[in-house]
Structure formats: structure tokens, C-alpha cells
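Student: 3D model of this:
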Amino acid sequence: MDVFKKSVLPNGVRIVTEHHPHSKSVSIGVWVLTGTRDEKPEEVGISHFVEHLVFKGTKTRNAYQIAKSLESLGGELNAYTTREYTNYHCTVLKEDWRIGLEVLADLVCNMKISQKDFDLEKKVILQEIAMCDDLPEELIYDYFYEGVYKNHPLSRQILGQAETITKMTQKKIFEFYRHFYQGKNLIISAAGPLEHDQLVIECQRLFKNRKKFSAKSNRRAPRWKRYRKIFERDMEQAHVLVGLPSTSFNDKFRFEALVLNSLLGGGMTSRLYQAIREKQGLAYTVFSSLNTNVDSGNISVYAGTDSANVKKVMQIIKDEFAKLKKQGVRSSDLTLFKTQVRGQLLMGSDDIENRMSSLGVNEMVFERYKPVSNVIEEIEKISVESMNQYIAKYLDLDKMSVVLMGPNLQGHQQWLQDFDFSKN
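Tutor: So this is what the prediction gives:
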């Protein structure tokens, strides 16, 4: 039996599966290829709003029945919105996969909400937006994106803005839902001990009312803007976020970026964790992130510290980037972090929810299957030379952007503007 199979329904809905015969559970996702970057300025937050509203009711279930449908079986049902897509997903026991698929299809195809539920959920979204103002570890990334991708849809907050959510109407929500939740804009991915052909038969029945449709993409690649800003806030800690452009999903150096991220701040052995936390005790939390889009990406470093230590933390981050730019990556470091990434990928391949997500993303980005073995081969091919080529191309330290947030930082404004990551 083939591990991977793909089918396309007459209306354009795509179905991809990966067979895992020894798993006791099945993970299924329905991907809607529309996210925050596809919204009009007056619609900012509508993708996330729709994601919330489908759980308020369908033509066959109320909100409680939706929640109970899979929880009563020991399963899980959830959803999330990104800047590029929305994903509805469930994990259930293998004998319950048909129920899981039917519930997901109900959400994606049959939303039905009253004006009362719409108004209530609007209040919930507004509370969520307000709550994020009290979560500095998340808010600082919104500030960062607003600056480096200024005047581009990627700069927008996934939750939306209080102004756009307040003005949102029930009619607008249904227009968006009916327009984008159709045809080729939908991908169904599943991993576990289920038969592909049986899944296709069920999908033909459950998604037959989806129109043959392919949304015209108006996406344009963003231009990176060097951005330095301080947000004075009365809070316990200062928060530091530093970043610069990196690879997209389609870049030939994508896996080099993955290894560099591990080297910088991917774990307790990473350079920044060791230098900032273990050797200096300047932060409890320090890590790096590789954020990848279909046409762009960035690599960032976050640290939470005392305001009095911000300059020291920034200097250490600068020194590590400057060292990489000047000296490149040593063979011993490459071996260590390639092994780390390889191990994480292999362990992740045992998680069927992880595999379901990987299937969906690969179909969305590449429209083809990428087995774990192929990804491991790509990791193994990485050399000191290719790492240093990636560094030479992407670590343009003059583009380094910084957001600082916390108390007693306003006096650092000129210092921050003058801070040069490219000089020792």
C-alpha cells in the first residue's frame, strides 16, 4: 500500500492522505487557503472572525453540540488562523474518523448563526484583542510585523483591529464565507490508519455542495523595511525582539535557515541561550524563531529581561550575529545542529497531527508530497559551504530591525537608532 495518496474532486477540493497503519488515532484537517494577508483594509480580522463564528452553529448543530460531537468520544476539535490560511482540524480514535470528518465538513460548509450569536462573538473577539494588549510576548511580534512590513498586508494583526471588528456585519461575514470556502481553496489532509479511497468517498458526499472555484490571488511579496522603535509600557520586564529577512518556503536555502535558527536560539545548547541565560543570567526566556511564508520570511530573536540589562542583551545578540557574519559556521557546530534538527523532524514524524499539518502545508505551498525521508536527505546535504552561502546572502546586518517594549526605555531611543549590528 502506498503511504501517500492524492485525489482531486470535480469541484477542485483536494484530498491528501498519509497511511500510518499502527496508529490508534486519525488526524484530519480542512485548510482554507485564505488568511489575513488576503483581506481588504476594511476587512482586517475577518478570517479569524469567521473561524470563531463557525463554532457558534451550523444548519445541523448548535455551539454545544459542536463542542460535544468529538469531545464525547475522547477526541479533539480546534481551529486557528494565520496570515496565509485557516485550518480546522480534529484528532479522533481511528474508528471515529468518519464522525470527525463530518463535523469538520459541517463547520466549513454549513455555518448558520443568529444575529444574537454574531453580536456575542463580536464582543468575544474585541475582548481577545484587548487581552493581547496584556500579553507582551505576543504583542511585540504584532508591533514588529507592523514595522518591517509596513503598508503590506502581512503587517496586519490576525485578530484584526477593534475598529474593523466593530464595523463588521453579519452580511459581510457570510459573503466572505461563501466566497472563499469553496473548490480549490479547500484542502483536506489526513494521517492515520484510514483508507484513502474511503476518505474520498466520504468527502465527495460531504463537500459536494462546494462550488468549482479558485480564488484569484492578489498576493505580492513584501519589501522589508528596517525598523527600530521603543514602546514604553508599565510592566515588570523589558521585551527585546530583533530580526531580519530570511527564506521563503520555496527558497533553496530554506533548510540552512532551519539549522541556523537552531544554532542561534533553538534550544538550551544554542549560542544565544548559552550566552544570555547560562553565562550571564540576563534572561529567563530567550529563543529564536524562523517564520516562513510562501514568498518571504524572517528570523527573529526574543528575550525578556530587566530594563537595566537591555543594552547588554542587545550587545550579546549583536556579537553572535557579527561572529556568524565574519566567521561563518564551524563544522562541529554544523554537525551538532544538523543532528538536532534531524532528530526533531524524525520524532515529529511519529505524531499524526504533525504529519497531517505537514501534508496540508506541502500541498498548499508546493502542490506535491514531501516525505520525511526527502526532508532528511535535504538536511544531510547541508554543508559548511552552503551554510556560509546562506549567511552571506541573508545575514545583511544593516537590515536588522528591533522592537523594545517595557518600562524606562525612552532614554534609549537615540542609542537604538544608532546601534550598528555590522560593526564590532
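
Student: from here on, contacts and neighbour counts on C-alpha atoms
Tutor: Will do.

Student: Where do the strands of the stretch 51-200 of the chain begin and end?
Tutor: 76-81, 86-93, 186-192 (DSSP state E, counting those that start in this stretch).

Student: Just want the angle from the second one to strand 76-81.
Tutor: So that's strand 86-93. For strand 86-93 against strand 76-81, the angle by axes from the mean of the first three to the mean of the last three Cα atoms, to 10 degrees is 160 degrees.

Student: counting contacts, what elements does strand 86-93 pack onto?
Tutor: strand 25-32, helix 46-53, strand 76-81, helix 97-109 (3 or more Cα pairs under 8 Å, 6 or more residues apart in numbering; DSSP states H and E).

Student: So what angle separates the directions of it and helix 97-109?
Tutor: If you take the same axes, to 10 degrees, strand 86-93 sits at 160 degrees to helix 97-109.

Student: Sequence B follows; please return its structure for comparison with A:
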Amino acid sequence: MSDQQNLPPNYFYHQLPNGIEMVGQYMPSLNSITFGFQLDAAIIHEPEDKQGLAHLFEYMLFQGTKQKDARALSEAFESLGVRKGASTGWETARVMAQLVNNKFDATLPLMQEILLTPTFPREDLEQMRSIVLQEIRRRDDEPMSRIFDLARANFYRGTALARSALGTSESVQSVQRQDLRDFWRSRYQPNDVLFAIAGKFDWDHVVEQVQALFGDWNGQAPASPEQRPTPTANIALEHQEGKQEHLGLMFPFPHYTDPDYYAALVISEVLGGNMASRLFVEVREKRGLVYGVSAGLSGNKYVGAMRVYAGTTPEQAHECLEVIVNELRKLEQEGITADELARAKVQLKSENVMRGEGSGSRMGALAHSWWYERKLRTIQEVKEAIDAVSEEQVLSVLRRFSPLDPLTVAAIGPLDREELVGNIL
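Tutor: Next comes the predicted model:
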């Protein structure tokens, strides 16, 4: 019942006749499973004037089906001891459940109701809208939460990737019940659905159950729009009086499917991934310029980015930015040391192992790797990919992707451009 060519032991793949793809990892030491449905129903699929719709949709999906209202649905999950949830990104959305493995047969029909027969009750829409509007107000009141919305809007400008996940108060206020129904009819179609499961299960039985409940689901979602931004150097400032200056920097870097992705992970770890990283040591420990500094990768199907955050004071912001830029320049020119490479590998491999011990993280990793790479990466394969990174590969990445060209700098605080940037860039 499964298509097992070239798959590692305990990994599974199958495709239903209606297009739904299924992937799984059997984890015999567990007594639980996590499964989820990943769909092309995300932020980039929202109508331009309805930004925030996908996030509101995520809440409304659990507010009732043709068979159950919100309370009955919630009680049904709770009676099984199931943790349910949903998440919405820029390119995909996921609806998931974590449960004791003998509750799978009772849980899957509830997920079928949610995905195939949601009702988006009019009486619940205003309550869910109010929750999203509160989230927007909280974001707008917290520059630390808002800084990468500003950076993202400028880095990805001209594409739907530039949108805020929450939207604006005005755009969320404009979403009506019919908009939710239209989004569901358009995007929730089996040709763009991936079912992923990890934990202790019988794969043939899982395939039978998914086929029985979702095999008659028919339809065709439109192709997702390709998002291929061409970032340019820019500085974006949002004036806000106060005693803080928040900095967010972004520059292009290898994305998920790039052959140099694991070298990029190593670089991000060395630059700002931990308390021994260059930015933490140079900006915080040596100079005391920030209360928080970090770096990490973000990415999408066709483009990746390195993000750097620093929270500082207006008096120290200029020097803080100068030190960060100097560290980026040094990184580009010199690469990393053998000791930094070794420490980064140990850290990344440890994180990989610890993430691999839970069914939830493994389900997410399976869905992610299959969706973007058409490959089921094992924990061992990730370890080997990290081990294979060399100093020479790191230098090669830094030749392909200059940290300073193009560089997006976003800032929220009281400083103007001359006060913050001066002649640094």
C-alpha cells in the first residue's frame, strides 16, 4: 500500500488517487503520534486587500463544522486527550493533532470535519476578529515584535512575502464570512495537501483510514504564485519616541533547498546563534551596547535571508550598528575559524538530536523536507550534512551572498537616518 522506493527504514510515502500525499516516520519507542495536514493556504494566497485573512481563518477553522458547533468540537477533542492546533506561514498552513497512538481512529474523523465541512459561524466571527485585533494592537505596541515586519516589508518589497502575518486593523476589519468561505473553497483542495505523521503507528492502517475519510475529497487548487523578490539595499526608519532603539537587519542567504543551506546554518550559529557567538561577545559582552542581540536564518521556497536583531538605546544605537556592520564585513572577508566551525557543528547536531526525540518536531520536519525538497531527511542525514560543512564552503557562501550587499536595515526608535547610520553604510 505504500511507495517505499529509496526510503530509509521506518520512513514511508504514499499518494492517494485524488492527489493527497502522505509521509510518515515510525518511532517505535513512543506511545504517541503527531499528525498534520499541510496545505497551500497561507499569507501569500490572501487577496491583496484582505491581509490577515489567513490568520483569522486559522481561528475560524475550529469554530464549528456541519456536524458540531465549536463547543462540541472542542469537547470531542478533549475527551480523547488530543492537543489540536493550526499554524499559518507565508507559504503554507498546517492543521495538526498530538495524541496517544490508540486514539488515532477516533481523532482523524474530527480532522476530516474541520478540513472538509467548516461552517465559519457568523456569530463567532466577531469574537475571533476581536482576538486578532488585540494581537495587532499588542504587536503595534511592541517595537521588538514589529521590527521584522518593517524589515520584511522592505526586504521582500513588491511581493506577497512582504506582508505582515497579522495584517492591519483595517484589513482584518474588512474580512467577511464570505471571504473565509471563498478562501477555503479555493485553497483547501487535495492536490496541494500533504499528510504527515510521526510516532508509533501502523502505516498500512493509517493509509487505509486517510483513504476512507479523505479519498472522496476532490478539487484543484490554483497554482501558488511564485514569489521571487530581488532585494535591494535600503534603510527603513519608523519614528517612535522613547528610550529604546530596535534594529533589524536582513540580507540574502541560502534558502531551504540551496546546496549550501547547512553551511548557512553554521554561519548563523557563529554570527549570533548563542552566547558564545560573535555578535553576543562583541556587541554585548565587550561593549555593553545591547540588552539583546541575535542572528538566525529565515527562508522561503525561492529566497532565504539572514536576520540580525539588536535592542539598544538611542545613545548607543549608532555604535551598535557600526559594530554589527564591522562584524559582517569581517565575516565576509575572513570567514570563520576552525574552532568556531567545530563548536557550531556540535551545537547544531545537539539541537538536531533533541528535536528528533519528539513526534511533533519530527512530523514538522517531515512535512517541511518533503514539501520543499521532495525528500525525507533522517536525523542521521542532517548530522552528516552538518559534519560535511568546511571552512572553504563557508567562504564560498560568503562570496555568493555578501552580508553587506544588498543589506536592509530597519529601525524603530527616536533617531533619524543621520543620527543612526551616519557614514556607516
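
Student: Drop the TM-score for these two in here.
Tutor: Put the two chains on top of each other and the TM-score (TM-score structural alignment, normalised by the length of structure 1) is 0.93; 418 aligned residues with a Cα RMSD of 1.8 Å.

Student: can you tell which of the helices and strands packed on strand 86-93 of structure 1 is closest to S401 of structure 1?
Tutor: S401 of structure 1 lies closest to strand 76-81 among these, at 25.5 Å (Cα to Cα).

Student: Where in structure 2 does the closest one fall?
Tutor: Aligned by TM-score structural alignment, strand 76-81 of structure 1 falls on residues 83-88 of structure 2.

Student: same question, stretch 251-268 of structure 1
Tutor: So stretch 251-268 of structure 1 sits over residues 258-275 in structure 2, by TM-score structural alignment.

Student: With stretch 143-158 of structure 1 instead?
Tutor: Residues 150-165 of structure 2 are where stretch 143-158 of structure 1 lands when matched by TM-score structural alignment.

Student: got the end-to-end distance for the matching stretch?
Tutor: 12 Å (Cα to Cα, to the nearest Å).

Student: list the buried ones in it?
Tutor: 150-157, 159-165 (16 or more other Cα atoms under 10 Å).

Student: which among the residues you listed gets closest to A42 of structure 2?
Tutor: Checking the buried residues of stretch 150-165 of structure 2 against A42 of structure 2 by Cα to Cα gives A165 as the nearest, at 9.3 Å.

Student: The closest one contacts L56, correct?
Tutor: No: A165 of structure 2 lies out of contact with L56 (Cα atoms under 8 Å); the separation is 10.1 Å.

Student: Give me the neighbour count for the aligned residue in structure 2 for E39 of structure 1.
Tutor: Counting by TM-score structural alignment, E39 of structure 1 corresponds to E46 in structure 2. By the other Cα atoms under 10 Å criterion, the neighbourhood of E46 of structure 2 contains 20 residues.

Student: can you tell me how far E46 of structure 2 sits from T92 of structure 2?
Tutor: Taking Cα to Cα, one finds E46 of structure 2 at 12 Å from T92 of structure 2.

Student: Show me which positions of the match of strand 76-81 of structure 1 end up buried.
Tutor: 84, 86, 88.

Student: try stretch 132-145 of structure 2
Tutor: For stretch 132-145 of structure 2, a neighbour-count test (16+ other Cα under 10 Å) marks 132-133, 136, 139, 143-144 as buried.

Student: Go ahead and name everything in contact with it.
Tutor: Residues from elsewhere that reach stretch 132-145 of structure 2 (Cα atoms under 8 Å, 6 or more residues apart in numbering): 55-56, 146, 166-169, 172, 246, 311, 412.

Student: now stretch 385-398 of structure 2
Tutor: 254, 260, 262-264, 266-267, 331-332, 334-338, 341, 345, 348-349.

Student: ok, now stretch 149-160 of structure 1?
Tutor: With Cα under 8 Å, 6+ apart as the test, stretch 149-160 of structure 1 has contacts from 36-39, 44-49, 81-83, 125, 128-129, 142, 145-148, 222-225.

Student: so how far is the first residue of that stretch from its last?
Tutor: This stretch, stretch 149-160 of structure 1, spans 16 Å end to end (Cα to Cα).

Student: same thing with stretch 193-210 of structure 2?
Tutor: For stretch 193-210 of structure 2, the first-to-last residue distance is 12 Å (Cα to Cα).

Student: The aligned partner of P17 of structure 2 in structure 1: what secondary structure?
Tutor: Alignment note: P17 of structure 2 maps to P10 in structure 1; criterion TM-score structural alignment. For P10 of structure 1, the assignment made with DSSP: H, G, I helix; E, B strand; the rest coil gives coil.

Student: what separates the residue found closest to P10 of structure 1 once you drop the neighbours it is linked to in the chain from V13 of structure 1, distance-wise?
Tutor: Counting by Cα to Cα, 6 or more residues apart in numbering, P10 of structure 1 lies nearest to K212, which is 7.5 Å off, once chain neighbours are set aside. From K212 of structure 1 over to V13 of structure 1 the distance is 8 Å, taken as Cα to Cα.

Student: So those two - more neighbours on which side?
Tutor: V13 (24 against 15).

Student: now for the helices and strands packed on strand 86-93 of structure 1, which one comes closest to I201 of structure 1?
Tutor: Closest to I201 of structure 1 of those is helix 97-109 (Cα to Cα; 10.7 Å).

Student: equivalent range in structure 2 for the closest one?
Tutor: The aligned range for helix 97-109 of structure 1 is 104-116, by TM-score structural alignment.

Student: returning to what we had before: what's the distance between the match of strand 76-81 of structure 1 and the middle of its chain?
Tutor: 13 Å (Cα atoms, centre = their mean, to the nearest Å).
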